[in-house]
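Student: Just to be clear, the model below is a prediction. Sequence and coordinates:
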Amino acid sequence: MKSVWIFNKNNVGFSSGVFSELDLAESWIKENSLTGVLTKYPLDQGVFDWAVENDVHNIKPEKLAEKSKQPNFVGGFTTASQEHYHYENGVRA
């Protein structure tokens, strides 16, 4: 397993589900009529490092070294390049 799927309800700071497979996550979301976002995260690697490794960060080269030394930036980094799906009342939107 190289990644996991994490579900976040809209406007909530903590995740409510972590799944090894997309179909397991979607079954749970549907069963519970959930609204939120399901995102694929790399295992054993932060999103910032994954984005740099896969060149999906949109950070100018001259700023990359500076940003990589900022804990608040690295710790809060997200990217729309991660595979993700939106759900409304258990249905993929």
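Tutor: Ah, there it is.

Student: CA atoms for contacts and neighbours, from now on please.
Tutor: Noted.

Student: The closest residue to residue 5 other than its chain neighbours sits in which helix or strand?
Tutor: Closest residue in space to residue 5, ignoring its immediate chain neighbours: residue 40 at 4.4 Å, by Cα to Cα, 6 or more residues apart in numbering. Element membership for residue 40, per DSSP states H and E: strand 36-42.

Student: contact partners of that strand?
Tutor: Under the contact criterion Cα atoms under 8 Å, 6 or more residues apart in numbering, strand 36-42 has outside partners 2-10, 25, 47, 50, 82-88.

Student: And the next helix or strand past it?
Tutor: The helix or strand immediately downstream of strand 36-42 is helix 47-53, counting by DSSP H and E.

Student: which parts of that next one are buried?
Tutor: Going by neighbour count (16 or more other Cα atoms under 10 Å), the buried part of helix 47-53 is 47-48, 50-51.

Student: Put this next to the first one:
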Amino acid sequence: MDEAKEVWVFNGSRAKFPSAIFVAKENALEWIEKYRLTGILTKYPVGVSVYEWSIQSGNFQVRLERDSTPDFIGNFSSAAQEHVHFENGTTASAPT
């Protein structure tokens, strides 16, 4: 069996923890639509932290000493990750 290189993680709008993780984006989209969910679906790399992925992909550079502290790394997220916002199960439109 092939190992997943990425997964899709759904976080509800008020959640502290993810409510679902999918290998296939299509399955995530069906589930979100079925339950008319509001939140964010984000693609995560498997086997590497978002912090390391961001550095390797050139989306982030360590510039300050705090950028390599445990607290910073443990709370790191990247807007460069592919993600989709949903409201009531449909793609949320960007404000104009």
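Tutor: Sure, I can see it. Keep in mind that what you see is a predicted model, and the values were worked out from it rather than measured.

Student: Tell me how they score on TM after superposing.
Tutor: The pair, once superposed, lands on a TM-score of 0.89 when counted by TM-score structural alignment, normalised by the length of the first structure; 89 aligned residues with a Cα RMSD of 1.3 Å.

Student: rewinding a little: which residue in the second structure aligns with the residue nearest to residue 5 of the first structure?
Tutor: The alignment partner of residue 40 of the first structure in the second structure, by TM-score structural alignment, is residue 43.

Student: what about residue 67 of the first structure, neighbour count?
Tutor: Counted with other Cα atoms under 10 Å, the neighbours of residue 67 of the first structure add up to 14.

Student: residue closest to the middle of the first structure?
Tutor: Compute the mean C-alpha point of the first structure, and by Cα atoms, centre = their mean the closest residue is residue 39, 4.0 Å away.

Student: Pull up the gap between that residue and residue 66 of the first structure, please.
Tutor: According to Cα to Cα, to the nearest Å, residue 39 of the first structure and residue 66 of the first structure sit 27 Å apart.

Student: Just give the number of residues close to residue 47 of the second structure.
Tutor: 10.

Student: again, but for residue 41 of the second structure
Tutor: The number of residues packed near residue 41 of the second structure is 24, by other Cα under 10 Å.

Student: how near is it to residue 29 of the second structure?
Tutor: To residue 29 of the second structure, residue 41 of the second structure is 9 Å away according to Cα to Cα.

Student: do residue 4 of the second structure as well
Tutor: From residue 4 of the second structure to residue 29 of the second structure the distance is 18 Å (Cα to Cα).

Student: which residues of the first structure fall in helices?
Tutor: Assigned by DSSP state H, the helices in the first structure fall at 22-31, 47-53, 61-67, 71-76.

Student: which one of the ones you listed lies closest to residue 92 of the first structure?
Tutor: Closest approach to residue 92 of the first structure among these (Cα to Cα): helix 22-31, 8.4 Å.

Student: So what touches that closest one?
Tutor: Under the criterion Cα under 8 Å, 6+ apart, residues 5, 7, 17-19, 35, 38, 87, 89-91 lie in contact with helix 22-31 of the first structure.

Student: Tell me which residue of the first structure matches up with residue 52 of the second structure.
Tutor: Match for residue 52 of the second structure (TM-score structural alignment): residue 49.

Student: Cool, thanks, signing off.
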